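model this:
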Amino acid sequence: MTYSRNLTGLLLSTALLAAGPAAAQKKTPAARPKPAAPGYALQGEVAAPDGTKVYLNRQDDKTSYKDSTTVQGGHFAFRGRLVEPSWVAVQVPAAKRYAGFFLENRPVAVQLPADAKAPAVIKGSATQDEYASYDAQWRAITQKAGPIYEMLAKATPAGAKEATPEARKEADERFAALGTESKQVAEAYVQAHPNSLVAASVIQWRFVDFPDYDEASKLYKQLGPAAKASAPGRSVSKFMTTWDKTAIGTKPEFAQADATGKQVKLSDFRGKYVLVDFWASWCGPCRKENPNVVAMYSKYHGQGFEVVGVSLDAKKEPWLKAIETDGLAWTQLSDLQGWKNAVALQYGIAAVPQNFLVDPQGKVIAKNLRGEELQAKLAQLFAAK
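Below is the predicted model:
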């Protein structure tokens, strides 16, 4: 997954010439050409041979742009114009160098160090400077995840795929603590920069790309008009509007083809509790959760529990193979359009796995239930039957 930053000012036009002889002759002076709107002038430095390809990727709302140039004497350059400060990516595939940063309509310099582990140095972008304060805190949190993965690796018996249950539990608790810490950092940043396009981007990256509707909604309301009007601000707003389509109490409806081409509607399952499960064969967390859903389906299917899988696969063969391998006996739907799956777009699915649970009347009663949460919810529902 998406985005951009603060508005830049236009250059002032030059002062009008003082009235002189031309005024005395009462002639209308020739119209002056308007000064060209300022754009960005990106100068780059990288240790790569002459002729090495360099790419600049950016996006304005739904439109993606990709420009390219070549290295000459260890330098490269791009010129263009942005609607507003935007998140861009500079890539030098042959040299295995990458830099993501905020570009503005002004001279900006990017230096890609020879050491692949060293961060890129960005100068000239005030929006990037503003973002750097948040990025430093975010990086500090992500670095704390390394020791957790190392602990899991050491706690994985030889020949086993996973660590011991005790280690897994400890890791989950430590990851949850990091998640809370990262949420607090994002909240503090948005609250301190309500009029910033960067703040809107933080909401997009932290609570839309990894969906947390309640947090995204809460922080969006704290943004000022300029931040809300920016591309990332509009993206967050669109996410909330789409997400509301599956809010608790709503009655979502859709239709999509199964593997045989037969159109299946969600309303075909009225009278049953239905878990609408968005997943994909390439999604590790989805595949890891599948055994739990299989167990719940086996336990409660006879009592009126159904599952409808909506796959974000783009190819039929791996989709069908995953269904068979994981033993998914329930209805499976897909239009094989990947992230452009029509149902996923309709309901704002920006990450997988995701799900929502509807009751026999077709109303959403819960969202994103996995593991023990799904087990507990179904036990509660069917204990009353």
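
C-alpha from now on. contacts and neighbour counts both.
Noted.

What distance do you get for Gln137 to Pro85?
According to CA to CA, to the nearest Å, Gln137 and Pro85 sit 22 Å apart.

Endpoints of stretch 245-263, how far apart?
Start-to-end, stretch 245-263 (CA to CA) is 21 Å.

who's in contact with it?
Stretch 245-263 is contacted by residues 264-267, 320, 331-335, 343, 347, 356, 358, 362-367 when judged by CA atoms under 8 Å, 6 or more residues apart in numbering.

Restricted to buried residues, select the residues you listed in ChimeraX.
The buried residues among the contacts of stretch 245-263 can be selected in ChimeraX (16 or more other CA atoms under 10 Å) with this line:
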select :264,266,267,332,333,334,335,343,347,356,358,362,363,364,365,366,367
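
Just the contacts of stretch 245-263: which are in helices?
Judged by DSSP state H, those include 320, 343 as members of helices.

related to what we said a few turns ago, who has more neighbours, Gln137 and Pro85?
The residue with more neighbours, out of Gln137 and Pro85, is Pro85; 28 against 14, by other CA atoms under 10 Å.

Next up, the contacts around the nearest residue to His193 once chain neighbours are set aside.
Leaving out its chain neighbours, the residue that sits closest to His193 by CA to CA, 6 or more residues apart in numbering is Ala199, at 6.2 Å. Contacts for Ala199 (CA under 8 Å, 6+ apart) come out as 189-190, 193, 223, 227.

from what I can see, Ala199 looks like it's in a helix, true?
Yes. Counting by DSSP: H, G, I helix; E, B strand; the rest coil, Ala199 is part of a helix.

before we move on, the earlier item: so which of the contacts of stretch 245-263 are in strands?
Within the contacts of stretch 245-263, residues falling in strands by DSSP state E are 264-265, 331-333, 356, 358, 364-367.

which among these gets closest to Val274?
Closest approach between these and Val274, by CA to CA: Val358, at 5.3 Å.

which residues in this structure form helices?
21-24, 126-143, 145-154, 165-192, 197-203, 213-220, 225-229, 231-243, 284-300, 316-326, 342-346, 372-383.

Same list (these) but as a markdown table, adding distance to Gln256.
Converted to a markdown table, these look like this (distance: least, CA to CA, whole Å):
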| stretch | distance to Gln256 |
| --- | --- |
| helix 21-24 | 73 |
| helix 126-143 | 39 |
| helix 145-154 | 39 |
| helix 165-192 | 35 |
| helix 197-203 | 31 |
| helix 213-220 | 25 |
| helix 225-229 | 34 |
| helix 231-243 | 19 |
| helix 284-300 | 20 |
| helix 316-326 | 15 |
| helix 342-346 | 8 |
| helix 372-383 | 25 |
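
Another for comparison:
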Amino acid sequence: MMRTSLLRKANLIYLAILVLVLASCEGNKGYTINGTVQGDVENAKVYLQKRDFISQVIIDSTLINDGKFLLEGMVEYPGLYTIIIDRTPEGEASNPKYKNVSHFYLENSDITFEGDINTLPGFYYNAKRKSVPATIKGSMAQTLKDNYEKQVKPLNAQLNELNQRYVNEYLTPYIKDGTENVELGIEITNKEKKINALLLDKKLAFIRNNTHSIVAFDFVSYFFTAMYVDFTVEEIDEMVDWLANDWQETPLFEQLRKQAEAAKRVALGEEFKDIELLNRDGELVKLSTLIEPGKFNMLEFWASWCGPCRGEIPHLKRVHEEYKDKGFNIISISVDSRDKDWKKAMEEEGMVWTQLRDPNGMDGEVKSVYNVLGVPTCIVLDKENRIYKTNMRGAYLDGFLKQEID
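Predicted structure coming up:
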């Protein structure tokens, strides 16, 4: 009897250990991506690429056989990845025109990928080509993202329609023959601002309700690393706090904290940062010596090689003449690396207002202090020299001036 009891106990212990082992194995289960692609794709290469803010790294690859492919592995955290299908013919150098890309959230689960090579999104956008995203199932994060996109689709459709109107009815006539319909431009951009505000409210609500998800985490991260940081320091700290309980023990959260600290330098309400720049005479001067007190000062970052920057200059010339004595001062700051290119462009464009250049171009303090990741970039300082408005170009700038000065 005692021996039977001992055997029973031994069996129970064994079963308990087996359950733990199986649970452990299940917990360490990685991902599988079973792909089906229609069209002429035999022996095409398939790459799995990790996308983050530092680099884009290929982590796995395979070939398509009979219209199918399989990728297997394991990720430490769910994240945004890209499947690249490369149909470059044998013997030719890899070329983007032969590549199709599909972005999605990868996690450790069984995932299916279905698409038609004739309609999968290309490496570059082509308005003449029908584009149908791949159907990707099995990732909870991707499903959450898809559901969010469905919710905001009507608002994005309205925004796209307004953007098209802005291009067709305001921007194109201005570029073609100099016809500037200021009132129409302001009307369209005011509508755009209202829709953008609704979209922001929905995104913030999504983040608060899904703090555990990598999708919400990435939304916050994008806010902090975008060209413009349209939040105050208090709002930035609040968003970090939303994610703290779910993410603070991970390396990702430490990265987010660093992004948040960088974003705070150019947050709304922060005082401008003084830097040294070259003037027309080649002298280093402090930015603070050229900011006019008691006025709205706009820091307008540009370059001679930037087409949209050059296209905006006639508008800036008109604004300068109309508002220079009404309380608005423009300071244009070039990120040209070559002095002669800068000076040639200023002469060609007749830029008579304050002109400066970062001596280190795009690698100088304009980037490290003001977070200028691309041009054109515009930042308006209020009368107390604090960051007040961003992205003030075209009719957006006209609307601001009409509201604040006229």
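
re the thing from before, separation between the equivalent of the residue nearest to His193 of the first structure over in the second structure and Tyr81 of the second structure?
Aligning on TM-score structural alignment places Ala199 of the first structure opposite Ala216 in the second structure. In this view, Ala216 of the second structure and Tyr81 of the second structure are 16 Å apart by CA to CA.

Repeat that for Val266 of the second structure.
Taking CA to CA, one finds Val266 of the second structure at 29 Å from Tyr81 of the second structure.

Compare the two (neighbour count), which wins?
Applying other CA under 10 Å to Val266 of the second structure and Tyr81 shows that Val266 carries more neighbours, namely 25 against 21.

Quick check: of the ones in strands among the contacts of stretch 245-263 of the first structure, which lies closest to Asp67 of the first structure?
Leu333 (37.2 Å).

Just confirm that closest one contacts Gly309, I think it does.
Yes. Under the criterion of CA atoms under 8 Å, Leu333 of the first structure makes contact with Gly309 at 5.9 Å.

Give me the mean deviation of stretch 145-161 of the second structure from the first structure.
Following the fit onto the first structure, the mean deviation recorded for stretch 145-161 of the second structure is 2.5 Å by mean CA distance after the TM-score superposition for the first structure.

Name the surrounding residues that touch that stretch.
192, 195-196, 199, 202, 206, 215.

Kindly supply the ChimeraX command isolating those of those residues that are buried.
Only the buried entries of these go into this ChimeraX selection, using 16+ other CA under 10 Å:
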select :192,195,199,206,215
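
what's the burial count for the equivalent of Val90 of the first structure over in the second structure?
Residue pairing (TM-score structural alignment): Val90 of the first structure is matched to Ile83 of the second structure. Close neighbours of Ile83 of the second structure, defined as other CA under 10 Å, add up to 20.

Look up the closest residue to Phe356 of the first structure, ignoring the ones flanking it.
Nearest to Phe356 of the first structure is Lys367, by CA to CA, 6+ apart, at 4.2 Å.

just to revisit the earlier point, out of the helices of the first structure, deepest packed?
Highest mean neighbour count among the helices of the first structure (mean count of other CA atoms under 10 Å): helix 197-203, with a mean of 29.

Now it on the second structure. Mean distance?
Using mean CA distance after the TM-score superposition for the first structure, the mean distance for helix 197-203 of the first structure is 1.9 Å.

Pull the distance from that helix to the chain's centre.
12 Å (CA atoms, centre = their mean, to the nearest Å).

Just confirm Ser61 of the second structure contacts Phe69, I think it does.
No. In this structure, Ser61 of the second structure is not within contact of Phe69 by CA under 8 Å, at 9.7 Å.

what is in contact with these two at once?
Common contacts of Ser61 of the second structure and Phe69, defined by CA under 8 Å, 6+ apart, comprise Val46.

out of the two, which sits in the busier spot?
Phe69 (20 against 17).

just to revisit the earlier point, list the contacts for the match of Val90 of the first structure?
Contacts of Ile83 of the second structure (CA under 8 Å, 6+ apart): 46-49, 101-103.

repeat that with 10 Å
Shown in contact with Ile83 of the second structure (CA atoms under 10 Å, 6 or more residues apart in numbering): 46-50, 58, 60-61, 100-104, 113, 134.

and what of Lys221 of the first structure?
Contacts of Lys221 of the first structure by CA under 10 Å, 6+ apart are 194, 228, 237.

Among those, pick out the one closest to Pro285 of the first structure, please.
Proximity of the contacts of Lys221 of the first structure to Pro285 of the first structure (CA to CA) peaks at Ser237, which lies at 27.3 Å.

The closest one and Ala167 of the first structure: what is the separation?
39 Å.

Let's have the contacts of stretch 145-161 of the second structure in TSV, adding distance to Phe301 of the second structure.
Below are the contacts of stretch 145-161 of the second structure laid out as TSV (distance: CA to CA, whole Å):
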residue	distance to Phe301 of the second structure
Glu192	23
Ile195	27
Asn196	24
Leu199	27
Lys202	31
Phe206	33
Val215	32
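
what sits against the counterpart of Pro113 of the first structure in the second structure?
Taking TM-score structural alignment, the alignment pairs Pro113 of the first structure with Asp116 from the second structure. By CA under 10 Å, 6+ apart, the contact list for Asp116 of the second structure reads 36-41, 67, 131-135.

what's the answer for Arg79 of the first structure, then?
Counting by CA under 10 Å, 6+ apart, Arg79 of the first structure touches 39-43, 67, 105-107.

related to what we said a few turns ago, overlap between the contacts of Asp116 of the second structure and the first structure?
With both residues aligned by TM-score structural alignment, their matches' CA atoms under 10 Å, the contacts of these that the first structure also has are 36-37, 39, 131-135.

for these, which one is nearest His320 of the second structure?
So of these, ranked by how close each gets to His320 of the second structure (CA to CA), first place is Ser131, at 43.2 Å.

how close does that closest one sit to Asn163 of the second structure?
Using CA to CA, Ser131 of the second structure is found at 20 Å from Asn163 of the second structure.

go on, Asp201 of the second structure?
As judged by CA to CA, Asp201 of the second structure and Asn163 of the second structure stand 20 Å apart.

same question, Val152 of the second structure
Applying CA to CA to Val152 of the second structure and Asn163 of the second structure gives a distance of 16 Å.

got it, and Glu384 of the second structure?
33 Å.

swap in Gly327 of the second structure?
Gly327 of the second structure sits 30 Å away from Asn163 of the second structure, going by CA to CA.

I'm done for today, thanks for sticking with me.
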